[in-house]
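Peer 1: here is the input, now give the coordinates:
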Amino acid sequence: MNSRGDRKALRVALVLSELRPGGMERLVVHLATELHNRKIPVQVICLQGLGELAYLLAEKNVPVLSLESHGSKDFSAILRLRKELKKFQPSVINMHDYASLPYVSLGNLLSGRSPLLFTAHGLLYEGFASLQKRNRFFSFFLKGLSAVSEKVSVRHREYLDWKKPIQVIANGVPEVAVSAEKRKFVRDELDCTDSTHLFLAVGNPRPEKGFEDLLAAASKLRDKGLDFLVAIAGTLTENDYCRNLQQQLVDLKLEQHCRFLGFRDDTAALYSAADSFVLSSRSEGLPMVILEAMTAGLPVVATAVGGIPDAVGDHVLLVDAEKPDDLADAMQRIAEDEIMRKDLAEKGKFFVKQNFGVERMVDQYLEWYKAVLSAEC
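Peer 2: Here you go, the predicted model:
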């Protein structure tokens, strides 16, 4: 192997649209931070704006830049990307969303032709069918494909008509530090008494997150007389789905039992305040938020979608997706059964720490990068 494949020569460019408050974006933050900690040169490139999570990299002095490309077919962005790639001279370029694929493919052709890698994060819930021909075309420029779970691997193999092996690298998360002080602060903010069971949900409201099912389940819990509050943290945008959710909240008269918190940058405090975590998604890859909640010592109720059953199925309470009655029953069980809560919390925290740590994940990414570089020699 030539020097380009040597660890000391490894230089990694991580590319995505924007560091928004989402699971894929948090993975990029964790990956970049750990590479930086290991003294491996890393550059995070955002095709659009920096996004709300960019400050997490800035705090660690991890280089991150934005191309500020906000329109379609922005050919000048390809030239700006070419300039940045020539300056950084990555030995590998790891993309994390399809929006970046055409720009990086063309910018890389003009700058030095480093091996292009793509990491698939989700199950392509909606909006990707019309882009399939484009993405299949640009996938010919890829030297490698990875996925966060086996089910995600199968979905993207079919979507891209990918014939080569796919490297499955499960998400990894750092342990979430919780504290009694943070717990009190957030619960006071939410007017949540000690006897009220606080369910936490985290995710940007989109159809695949199934928050309408969570609201329907909350309505059923209220009718059963349970003392609870559901707090949903995630950026609300001006679209029909978010407007419909807020109208559903009013129509079901759930204002005293459910709260949309919007974007929060104090997730550790939210995990500290919660009594359990709930995920109502209709489609997922391997959600970071479940792993984070488990490291924070929270018992989890989740829908059995995507890579969740295979990854953590024995350590969370699983229900079928799009079935609010089942979700409500599971939430009631976990709220009322203290022994179950403690058992799930303790075993889940240990399991995630052993199997889904950031260091393990980064080790596997590095092995993948080096294998691709060795094949290039």
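
Peer 1: make it CA atoms for all contacts and neighbour counts henceforth
Peer 2: Will do.

Peer 1: could you pull out the strands for the stretch 101-250 of the chain?
Peer 2: For the stretch 101-250 of the chain, the strands defined by DSSP state E, counting those that start in this stretch cover 116-120, 142-147, 166-168, 197-202, 228-233.

Peer 1: now mean neighbour count and distance to Phe356 too, for those, in CSV please.
Peer 2: Formatted as CSV, these follow (neighbours: other Cα atoms under 10 Å; distance: least, Cα to Cα, whole Å):
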stretch, mean neighbour count, distance to Phe356
strand 116-120, 23, 17
strand 142-147, 21, 15
strand 166-168, 19, 13
strand 197-202, 25, 19
strand 228-233, 23, 23
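
Peer 1: and for comparison, fold this next one:
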Amino acid sequence: MNNSKPVIAHLIYRFDIGGLERVMVNCINAMQNEGYQHIVIALTEVSDFAKHLNDSVKVYQLDKKSGKDLKSHWRLLKLLRKIKPDLLHTYNLATIEYHPISRLAGVKAHIHAEHGRDNSDPQGLNKKHNLLRQLISPFVDYFVPVSTDLHQWLDVTVGVSNKKNVLIRNGINIDEFHHLRNHQEDNEHQVRFIHVARLDPVKNQVGLLKAFAILVQRKKLTVNDIYLTVVGDGNEMQALIVLAEGLGISSLIEFTGARSNIAELLSNSDVFVLSSIAEGIPMTVLEAMASSLPVISTNVGGLAELVTDDETGYLVEKQNAEALSSAMEKYINNSKLIKLHGRSARSYIFKHFSEQKMVSEYLRLYQELLGKS
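Peer 2: Take a look at the predicted model:
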């Protein structure tokens, strides 16, 4: 690639809508005037979500087959030799094995980011996966976890050297959500809950629907009192629709599928609720808090870094539908808490999880590594 600017290659498994991808896109777009050229390489495929990148960013896909596909290493080697990036930035377990090939291609600087544990290993205890991380560690200059939980896990469980283990929390552009209003200002009776995530067992939407049904039945609530919007797509969609019907709550729930207007949906909601079994630092929670929504979440991953009980929302035990239901009931019983906790949530994100801070910390790593090379 003939370019006087240093080239950063971002390698992800699939370039599709998701929290990790949104962080990557936002970060790249925010850096467009910082003297770097960015490219994105998807191991498998690229969706229309790539259109969110600024026009100067080239995107490639390697069409990796499911399972082991050793030829994908060869295809990446040829691509890297062609575009000659100065730094490879990989994301999550599926991409870490490609650092040796990148070294072979002549790429001198290497960063691997951990945005959350693998869905099949939510606690990060898989010995083979952690052995892979240990074996690849000599080829990586810095590991970047996005939460204190992941930072400690890389240190204690995986065994990544503290010198290589650099915490950079996900950040959000607060200004994009500054104009949002709260639904309660227009309707002081109905409390609208919203959940935004891919429909996947690790997000435990089954538990969310059961908790919602417990609340509806216990309080004898109707659509005039409560509503739940489930935003996202995935293999669990049809099963969740059937479950809602079986629980007798389908008239109180909307399944929107994947949506691009998340900010608008948040502006028409009151409380964000997350039922995950495992998480990192979810962008959806940052966006909800920036939109002045309190958050009810299971106490997993980095959520304790975001949610403070009875201040910005409530944390509950994972896979405990009764506890999740009880937390939701607090806002039904006292709607004044919605605005109070929502204001605290926005203030907390402004102070601790700004996009500007995240971008500056990545830039510092890039500058340090490219200075060496």
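
Peer 1: Serialize the strands of the stretch 101-250 of structure 1 to a markdown table and add fields for distance to Gln48 of structure 1.
Peer 2: What follows is the strands of the stretch 101-250 of structure 1, written out as a markdown table (distance: least, Cα to Cα, whole Å):
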| stretch | distance to Gln48 of structure 1 |
| --- | --- |
| strand 116-120 | 18 |
| strand 142-147 | 22 |
| strand 166-168 | 27 |
| strand 197-202 | 24 |
| strand 228-233 | 23 |
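
Peer 1: Leu47 of structure 1 is nearest to which of those?
Peer 2: strand 116-120 (15.1 Å; Cα to Cα).

Peer 1: the closest one maps to which residues in structure 2?
Peer 2: Using TM-score structural alignment, strand 116-120 of structure 1 lines up with residues 110-114 of structure 2.

Peer 1: average gap between the matching stretch and structure 1?
Peer 2: Once superposed with structure 1, the aligned residues differ from stretch 110-114 of structure 2 by a mean of 0.9 Å; criterion: mean Cα distance after the TM-score superposition for structure 1.

Peer 1: how far off centre is that stretch?
Peer 2: Average the C-alpha atoms of stretch 110-114 of structure 2, do the same for its chain, and the two points are 16 Å apart (Cα atoms, centre = their mean, to the nearest Å).

Peer 1: ditto for stretch 79-96 of structure 1
Peer 2: Remark: stretch 79-96 of structure 1 is offset 23 Å from the chain centroid, using Cα atoms, centre = their mean.

Peer 1: can you list the buried residues in that stretch?
Peer 2: Under the neighbour-count criterion of 16 or more other Cα atoms under 10 Å, stretch 79-96 of structure 1 has 79-85, 89-96 buried.

Peer 1: restricted to helices, list those.
Peer 2: Leu79, Arg80, Leu81, Arg82, Lys83, Glu84, Leu85 (DSSP state H).

Peer 1: mind listing what the third one touches?
Peer 2: Applying Cα atoms under 8 Å, 6 or more residues apart in numbering to Leu81 of structure 1 gives the contacts Leu67, Tyr103, Val104, Gly107.

Peer 1: any idea what Tyr55 of structure 1 aligns with in structure 2?
Peer 2: By TM-score structural alignment, Tyr55 of structure 1 lines up with Lys51.
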